[in-house]
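In: sequence-free structure coming up:
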């Protein structure tokens, strides 16, 4: 599905279908009123008949002028005040209704509806996001694919001439973001026998070729030389060798300190010797969604050509049981020199991330954000709506929270008090890799904080937001929108 903007009069445009917003059950936007006048009042007559429900998301298809041109009336609710929830419901409904008809192109005026606290650029971006979400399919591994084409193929967003240039920029950025989200979703949805640590390295190399990024993929010997024994311990039980994947995007002066994104890339997590239950273990292919979000964000930023320096680091491994696998009670030495008693081999994400957080210090980053499907405890705490945000930096917390709200990809700040560090005490090593059941997501973040030295740091626990379970299970692409909006803010701030 392709999106573009155009500054033109709606009456002069010829399209398969025009999308007209309706507010308060009966009010058309200015563009809708103009088209109604041009068609002799056919649209207002349909509204007067009561055929369109006032409920947000209700739709009504009209044929105009007796030809193939259609008008899709989209209700934004019973009141003239439109909030974000009603807006999103209506926009998603418009794409569903348009997808059910044989119309290859459409013109949208949905952004003419005022949304409380939001400007036209936000509404343009959200339409692109909703359309690409509706168009997404994961069929790469099916022998028979859906023969029904994605419709509409093209959507034109009609804008005022005064803001046409800015609108075109926003739509181009929204398209780049959608491409990044799709990449993250595709990687998350791939099975573990395809998406291995080496496969992630190959994807990173392709991104490097496509977008002129510098890419390094470190193997076991290189990680051993760096003394990354915590990361290496996770992959010991697997036939798939671990990888440390590093991507560099330079969009600003080399004097500018980069932002670094660090992603957990456990391409399949059995739990290791601390084996998980069999039920729903297939979903552990999603344990690399932190890595997928780093790759998706790098792609979006590179396509947008943002004026920022960005480093992406992915700690990739497969956590399997085996004769060489780490055992509960084993002690390993991290790259930082700190020793870790592994009490639970299923708490492996923090073991790969801690070495990556130490490694990233060499780039002298201004800010580091790590992203990981880290704890089931975060799902219990926040459900599937917000990602968990942990940081000691109030300003950084505000930046990420605001970026999430702007992108519709929200996070919620969680505590990171020193009192929780007590739960990580070990009688045999510098720390244990788990702190018991109480506040499990907090103690996991506390563990990571011990390795985040020399830079502002935040941790995003995306265990509840990276994928959806059930009949329609699949990767969500989160938090690529949050991270990308955060980086855009850094460019504009």
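Out: That came through fine. As the structure is a prediction and not an experimental result, all values here were calculated from the model. Residues are numbered from 1 along each chain as shown.
In: can we go C-alpha only for contacts and neighbour counts from here?
Out: OK.
In: just the strands in the stretch 351-493 of the chain please.
Out: In the stretch 351-493 of the chain, the strands defined using DSSP state E, counting those that start in this stretch lie at 367-372, 387-391, 411-413, 431-432, 456-461, 467-468, 474-475.
In: can you check the stretch 1-150 of the chain too?
Out: Taking DSSP E, counting those that start in this stretch, the strands of the stretch 1-150 of the chain run over residues 2-6, 17-23, 27-28, 59-63, 70-75, 105-108.
In: as TSV, the ones you listed with distance to residue 468 and mean neighbour count would be great.
Out: Below are the strands of the stretch 1-150 of the chain laid out as TSV (distance: least, Cα to Cα, whole Å; neighbours: other Cα atoms under 10 Å):
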stretch	distance to residue 468	mean neighbour count
strand 2-6	26	18
strand 17-23	30	26
strand 27-28	36	20
strand 59-63	27	18
strand 70-75	28	25
strand 105-108	30	23
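In: nearest to residue 207, out of these?
Out: For the strands of the stretch 1-150 of the chain, distance to residue 207 was read as Cα to Cα. The smallest value, 21.5 Å, belongs to strand 2-6.
In: second one coming, line it up with the first:
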């Protein structure tokens, strides 16, 4: 299993960052952010010229690679400027991550696409980058050194807080994907409960695990019945996080973990 592990924020210009490739965006109307224009100038106007010729159209997630003296430049279409929302930039992040992996770029520097500097846009970009870089290779027949991973992305501009939040969410989703991608004889109820305990220790949460005997005693017969036909003992996992004021009403999330072949 692998996904982007280093996501860094900087205010440095893209051309000053040492990376395997840099990336900017272009809207469908040909407009670019100030960082995008700077890169276009570095390329002596190759990007804007290609747009005028119709070689690139700025369609959402369209990718074109130009080559500067210091390395490749990935230009990604952003679509219509007036329709550019967080979901658009989330998909852009995923597109960039997948392109970097396919071209074997371990470190990519990119702009805050569209010049958006708010927390929601930074969060969406980080989510897209992390989720787009996700690979589950545990049962691949290829040797480990034949598999390629995107190791690092440096984002120039935008919201540092947004990137941090998006990275946390993306890592959480990848963690859940890993558990779900293992077969049922690996991710058993017991393993799921043990992983929950590890999360609890790291996040200062109270974790309680009920076994079959306990939740039968307290009247959870339906759950006990569903798990009656398996050799693996069922688990009921309760995770509690009391991280706010007592006056704030608690939020309760209920989930179901299927650890068999459904």
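Out: Cool, the structure landed. Note that the coordinates shown come from a computational prediction; the quantities given were computed from them, not determined experimentally.
In: re the thing from before, adding mean neighbour count, write the strands of the stretch 351-493 of structure 1 out as TSV.
Out: TSV is the format used below for the strands of the stretch 351-493 of structure 1 (neighbours: other Cα atoms under 10 Å):
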stretch	mean neighbour count
strand 367-372	25
strand 387-391	26
strand 411-413	20
strand 431-432	22
strand 456-461	24
strand 467-468	18
strand 474-475	22
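In: of the ones you listed, which is nearest residue 253 of structure 1?
Out: Closest among those, using Cα to Cα: strand 367-372, at 16.5 Å.
In: which other helices and strands contact the closest one?
Out: strand 259-269, helix 289-304, strand 456-461 (3 or more Cα pairs under 8 Å, 6 or more residues apart in numbering; DSSP states H and E).
In: matching residues in structure 2 for the helix or strand that the second one is followed by?
Out: So that's helix 289-304 of structure 1. The C-terminal neighbour of helix 289-304 of structure 1 among helices and strands, as given by DSSP states H and E, is strand 309-319. Using TM-score structural alignment, none of the residues of structure 2 align to strand 309-319 of structure 1.
In: so can I have a markdown table of the strands of the stretch 1-150 of structure 1 showing distance to residue 411 of structure 1?
Out: Listed next are the strands of the stretch 1-150 of structure 1 as a markdown table, based on distance: least, Cα to Cα, whole Å:
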| stretch | distance to residue 411 of structure 1 |
| --- | --- |
| strand 2-6 | 28 |
| strand 17-23 | 30 |
| strand 27-28 | 35 |
| strand 59-63 | 32 |
| strand 70-75 | 30 |
| strand 105-108 | 30 |
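In: of all the ones you listed, which one is nearest residue 333 of structure 1?
Out: Short answer: strand 2-6, nearest of the strands of the stretch 1-150 of structure 1 by Cα to Cα, at 50.2 Å.
In: give me the distance between the closest one and the centre of its chain.
Out: Mean-position distance between strand 2-6 of structure 1 and its chain equals 23 Å (Cα atoms, centre = their mean, to the nearest Å).
In: what number of residues lie near residue 64 of structure 1?
Out: By other Cα atoms under 10 Å, the residues close to residue 64 of structure 1 number 17.
In: need the contact list for it.
Out: Residues near residue 64 of structure 1 by Cα atoms under 8 Å, 6 or more residues apart in numbering: 39, 42, 70, 71.
In: which residues touch the second one?
Out: Which is residue 42 of structure 1. Contacts for residue 42 of structure 1 were tallied using Cα under 8 Å, 6+ apart; they are 36, 64.
In: change it to 7 Å
Out: residue 36 (Cα atoms under 7 Å, 6 or more residues apart in numbering).
In: do the same with the third one
Out: Contacts here follow Cα under 7 Å, 6+ apart; on that basis residue 70 of structure 1 touches 16, 17, 18, 61, 62, 63, 64.
In: which of these show up in structure 2 as well?
Out: Comparing the contacts of residue 70 of structure 1 with structure 2 on both residues aligned by TM-score structural alignment, their matches' Cα atoms under 7 Å, the contacts found in both are 17, 18, 61, 62, 63, 64.
In: thanks again, I'm all set now.
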